[in-house]
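S.K.: using only what follows, build the 3D model:
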Amino acid sequence: MALLKGWRYGVFISGIVGLIGLAIYPVVIDPMLHTDKYKEVQKHNRAGVNQEAIQPGNMKVWSDPFGRK
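M.R.: Predicted coordinates for the structure are as follows:
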């Protein structure tokens, strides 16, 4: 088996880094860049849910995770 040397090694490493980047983008980067899309999905999923009624005793009601201080 031939060892990767020179530009072939660079292409190999770049390919691995690129594949990892492609796998991580929809999970990590897209939600951070496009919060409005996820706010709408969350609003749709929580429609008609009374948080006060389903919250366990004396616990704080879940707040907007996108709200910043």
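S.K.: going forward, measure contacts between C-alpha atoms and count neighbours the same way
M.R.: Fine.
S.K.: which residues of the protein fall in helices?
M.R.: Per DSSP state H, the chain carries helices over the ranges 7-24, 30-33, 35-45, 51-54.
S.K.: please provide the structure for the following sequence as well, for comparison with the first:
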Amino acid sequence: MSTLKGRKFIAFISMIVGGIGLAVYPIIIDPMINTDKYKKIQEQTRAGVNQEAIQPGGMKVWSDPFGRK
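M.R.: As a prediction, the model looks like this:
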């Protein structure tokens, strides 16, 4: 088994970091940048759902804790 030295080592580490970056982008970065796209998807999937009727234990429906009262 040969050891990686010099440019081959740098290329190997770059490939690992690039692969992690490619895997993380659609999961973490894209939803943070394109929030409108995901808000529209939620509106479509939650259409016709009565949150008060399906809320367990008589708990109140979630609201924004940082919103103005």
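S.K.: reformat the helices of structure 1 as a markdown table; add distance to Asp64 of structure 1 and mean neighbour count.
M.R.: Shown next, in a markdown table, are the helices of structure 1 (distance: least, Cα to Cα, whole Å; neighbours: other Cα atoms under 10 Å):
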| stretch | distance to Asp64 of structure 1 | mean neighbour count |
| --- | --- | --- |
| helix 7-24 | 24 | 12 |
| helix 30-33 | 15 | 12 |
| helix 35-45 | 9 | 11 |
| helix 51-54 | 12 | 10 |
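S.K.: will you turn those into a markdown table that also has distance to Arg68 of structure 1?
M.R.: Below are those laid out as a markdown table (distance: least, Cα to Cα, whole Å):
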| stretch | distance to Arg68 of structure 1 |
| --- | --- |
| helix 7-24 | 24 |
| helix 30-33 | 13 |
| helix 35-45 | 12 |
| helix 51-54 | 21 |
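S.K.: what's the nearest residue to Gln51 of structure 1 if we skip its chain neighbours?
M.R.: Distances taken as Cα to Cα, 6 or more residues apart in numbering put Val61 closest to Gln51 of structure 1, at 6.6 Å, once the chain neighbours are dropped.
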